[in-house]
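Chemist: sequence plus predicted model, see below.
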Amino acid sequence: MEIFLIKLLQVALALSILVFVHEGGHFLFSKLFGVRVEKFFIFFDPWFHLFQFKPKNSDTTYGMGWIPLGGYCKISGMIDESFDTEQMKQPVQSWEFRSKPAWQRLLIMAGGVLFNFILALFIYSMVLFTWGQSYIPLKDMKMGMVFNETAQQAGFRNGDILLSADGKPMKRFDIDMYRMMSNAKTVDVMRDGKKKTIVMPEEISLLTMVKETPAFARPYIPSKIDSVMPDTPAAQVGMSKGDHIVAINGTEISSWNEFDMQIGILKDRLAAAKPTTKDSMKVRMATFAFRHGGTGHIDTVKVTLTPELTLDVGKASLADFYKPVTIEYGFLESVPAGAKYGIGVLRGYVDDLKYVFTADGAKSLGGFGAIGNLFPPTWDWMLFWQMTAFISIMLAFMNILPIPALDGGHILFLFYEIITGRKPSENFLLRAEYIGFAILILLLVVANLNDVLRWLGYM
């Protein structure tokens, strides 16, 4: 429950910031060109709102809604998600959106996307300035990687050290590493002190690599225990920090990668057993062998795992075995570095969208549950800001898509007007808004339904 609340607070704070900045972009450009803004709301407010206020001598009502699906900047003289047709029947006023030149209306509509993207670059810059950039180079991971069955069929072997893809060095273990490998014809690895080239099969895609369980490639991490909390299954059998788990139910292991695989097997058995039967308890009663860090003595014990089949130990991380490389940035250095990093994130995100139009890609769509899982289970400000910047870029790109009801749809019609010199009719714009709104609701339902199905174990 605590983890759920921490993630919920992070999602709420991130979305509040991003929605405020996005709607603020529309608001500021509207004010710049003398267009009246009737409402400025964070989140939607059908039927009721959490609060609202209207400053004296102001045309704008400010407030917060209760549905965190976005925000709302009600601009006078514009057909938007409010579907306010009565206003459009009145004579055109000088302070209305529809009275302004097309280029001004274009900037007003693009303001939200522009501000979201600038915010992302600013956050990335400040993250680099505050925390720097720490990572463990792939070439320094001397224990190599652990590969799944698909990777081993392609020619990889456990312990291979990843070097380059199509001759381009792979620097760190992240999504860019997978992206480089999926787009490459050949991948170079170091195996037993010798360089070896592996020809990548054409059918392996980025989506295949990251969706498979276990994933295509993961760093080898020895099964060393980093911490043990009191009154946990591990503490009850005498495990402590520095011990190594060496076997589960008679199967020898040496890494957390193998540990996760064995726990996965137990979870499959537990899913097949009825929760109230003795078979369920038999699955939870597992035999563990662990080597004491101080003496090297090996104990073999029966452990009653939690109902979620956890041992409740802290796992050693890569930083316990390798020295990270840290790059520090001054303030002036952080700005171009953050911009370069953000543009790289955008380029990767756009490239990955091609998978959405596949069957597996559609299943990978996620709603609020998927967004929540982007954030860590503990409050870490660096990770929080990194995820907020990523979602800001994601929202900016999604909003610029030429779908009616999104900013991109309005921008598309404005480009049509600028090129042809003709305005689309108000009836056309209204119908387009209805269609676009229906598409967005459908996507929202599909994405959140996927979250529910994943939670229930059907996906």
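Modeler: Looks like it came in fine. Residues are numbered from 1 along each chain as shown.

Chemist: CA only for contacts and neighbour counts going forward, please
Modeler: Noted.

Chemist: and the strands in the stretch 101-250 of the chain, which stretches?
Modeler: Applying DSSP state E, counting those that start in this stretch to the stretch 101-250 of the chain gives strands spanning 133-135, 145-147, 161-165, 168-169, 186-191, 194-199, 217-219, 225-228, 244-248.

Chemist: which among those is found nearest to Tyr355?
Modeler: strand 217-219 (19.8 Å; Cα to Cα).

Chemist: circling back: could you dump the strands of the stretch 101-250 of the chain into TSV and include distance to Phe115?
Modeler: Output for the strands of the stretch 101-250 of the chain, formatted as TSV (distance: least, Cα to Cα, whole Å):
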stretch	distance to Phe115
strand 133-135	25
strand 145-147	40
strand 161-165	35
strand 168-169	34
strand 186-191	39
strand 194-199	43
strand 217-219	36
strand 225-228	42
strand 244-248	50
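
Chemist: of all these, which one is nearest Leu383?
Modeler: Smallest distance to Leu383 across the strands of the stretch 101-250 of the chain (Cα to Cα): 12.1 Å, for strand 133-135.

Chemist: residues in contact with that closest one?
Modeler: 172, 324-328 (Cα atoms under 8 Å, 6 or more residues apart in numbering).

Chemist: buried residues in it, which are they?
Modeler: Buried residues in strand 133-135, counted by 16 or more other Cα atoms under 10 Å: Tyr135.

Chemist: below is an additional structure, to be compared with the one above:
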Amino acid sequence: MEIAIKLFQFILSISILVILHELGHFLPAKYFKTKVEKFYLFFDPWFSLAKKKIGETEYGIGWLPFGGYVKIAGMVDESMDTEQLKKPAEPWEFRSKPAWQRLIIMMGGVTVNFFLAWLIYSCLSYFKGETFHDNAKFENGIAVTDAGKKMGLHTGDRILKIDGKPAERMETSTVNMLFANNVTVLRDGKEVTFPVNEDGVAEVLAQREAKAYFAPRFPTVIDSLTPTGNAKAAGLIKGDEITGVNGKPVAFFDQFSEELARYKNQNITLDIQRNHVPQKIEVKVDPQGKLGFTTDTSVAQKEFEKTQVVKSYTFLESIPRGFQRTIDVLTMQVKQFKI
């Protein structure tokens, strides 16, 4: 029953969007006294589920739920009816209208889509606000992959600006930086602006890391251990937090990983916290620079959740914000097509 309800809701939503889009073509065509032969929700090859002719226009519901269409006399559309073009143009046909009227009729559907998106985003901004991850909340900076480092980022950076514009949201920053000329970060207490390295961008795209080349930093807390791994043999257990390697503090997993890579196939001393009690444990690093355990992902998730904010808007603020969100989504879609 639940699946049937969701399917109904989906079809209803699509139907409303299709009807509004086609009205964007239908209304200006009528206004410019252009003959509209058909107005259909869904396509109707061979037969339709329902139809009724009112005036010169046949209104109907097709059986193929892949959109809809308005058939305008003198215009080649989804119906691919070219027979009418073999006859001389009539005053009520699309092809006989001035270019500016034809443009308005053709752009009507897209225009309605834009204003509908503006309305929806304005309503969402007013009633729900916006939830996003704030770059300013990354108090310990970011952890960066090798490809991200090649772009010019450093682990520990806090992102401030992209091409001179404030970079507030992580969700858009990950994509925007791939198309940026320069990025400004807070690095070791100082603002640093650097050009984005194109080779690094290419590596990020090649590795399909477009949204994962940087992330929040998090402590190294053990979750599960490999039964035959060195970590288990040394006495490490689930819940241990690693805070140092050979006396060097490693507050975050990225620091711990870098230190392990320096001691492949060597014995090291780990500083750990077990039930809030500090301990030292001797363990051997394997040839791959690993100890044989996985980290607790819930710790990383909690650190990520700390950067989440909900921004509220008044009624008057929600209208321009809805417009900007519409533009931002369109821009982001175009950028992602290039990724």
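Modeler: Great, that's in hand. Because the structure is predicted, anything quoted here is derived from the model rather than measured.

Chemist: TM value for the aligned chains?
Modeler: The TM-score (TM-score structural alignment, normalised by the length of the second structure) is 0.66; 284 aligned residues with a Cα RMSD of 4.4 Å.

Chemist: neighbours of Gln386 of the first structure, how many?
Modeler: 17 (other Cα atoms under 10 Å).

Chemist: and it, what helix or strand is that in?
Modeler: Assigned by DSSP states H and E, Gln386 of the first structure belongs to helix 381-400.

Chemist: which parts of that helix are buried?
Modeler: So for helix 381-400 of the first structure, counting by 16+ other Cα under 10 Å, buried means 384-400.

Chemist: going through the contacts of strand 133-135 of the first structure, which ones are buried?
Modeler: Buried among those by 16+ other Cα under 10 Å: Arg172.

Chemist: and Ala99 of the second structure, what pairs with it in the first structure?
Modeler: The equivalent of Ala99 of the second structure in the first structure is Ala102 (alignment by TM-score structural alignment).

Chemist: contacting residues for that match?
Modeler: Counting by Cα under 8 Å, 6+ apart, Ala102 of the first structure has contacts 414, 417-418.

Chemist: apart from its neighbours in sequence, what residue is nearest Arg187 of the second structure?
Modeler: The shortest distance from Arg187 of the second structure to any non-neighbouring residue, by Cα to Cα, 6 or more residues apart in numbering, is to Asp157 (5.1 Å).

Chemist: my guess is the one you found contacts Val185, does it?
Modeler: Yes: Asp157 of the second structure is in contact with Val185 according to Cα atoms under 8 Å; the separation is 6.0 Å.

Chemist: the residue lying farthest from the centre of the second structure: what secondary structure?
Modeler: Distance to the chain centre peaks in the second structure at Pro88, reaching 49.8 Å (criterion: Cα atoms, centre = their mean). Under the three-state scheme (DSSP: H, G, I helix; E, B strand; the rest coil), Pro88 of the second structure adopts coil.

Chemist: check contacts around it.
Modeler: Applying Cα under 8 Å, 6+ apart to Pro88 of the second structure gives no contacts.

Chemist: quick revisit: give me whichever of the strands of the stretch 101-250 of the first structure is most buried.
Modeler: For those, the largest average neighbour count (mean count of other Cα atoms under 10 Å) is found in strand 161-165, namely a mean of 25.

Chemist: where does that strand end up in the second structure?
Modeler: Using TM-score structural alignment, the residues of the second structure aligned to strand 161-165 of the first structure are 158-162.

Chemist: and the contacts of the matching stretch?
Modeler: If you take Cα under 8 Å, 6+ apart as the criterion, stretch 158-162 of the second structure is touched by 135-136, 138-142, 166-168, 173, 176-177, 180, 182-187.

Chemist: who touches the most centrally placed residue in the first structure in this structure?
Modeler: Of all residues in the first structure, the one closest to the mean position by Cα atoms, centre = their mean is Leu374, 4.4 Å from it. With contact taken as Cα under 8 Å, 6+ apart, Leu374 of the first structure is in contact with Met387.

Chemist: show me what it aligns to in the second structure.
Modeler: When the second structure is aligned by TM-score structural alignment, no residue sits opposite Leu374 of the first structure.

Chemist: about what we covered before: could you export the contacts of Ala102 of the first structure as TSV, including distance to Glu38 of the first structure and neighbour count?
Modeler: Output for the contacts of Ala102 of the first structure, formatted as TSV (distance: Cα to Cα, whole Å; neighbours: other Cα atoms under 10 Å):
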residue	distance to Glu38 of the first structure	neighbour count
Leu414	22	21
Glu417	25	15
Ile418	26	15
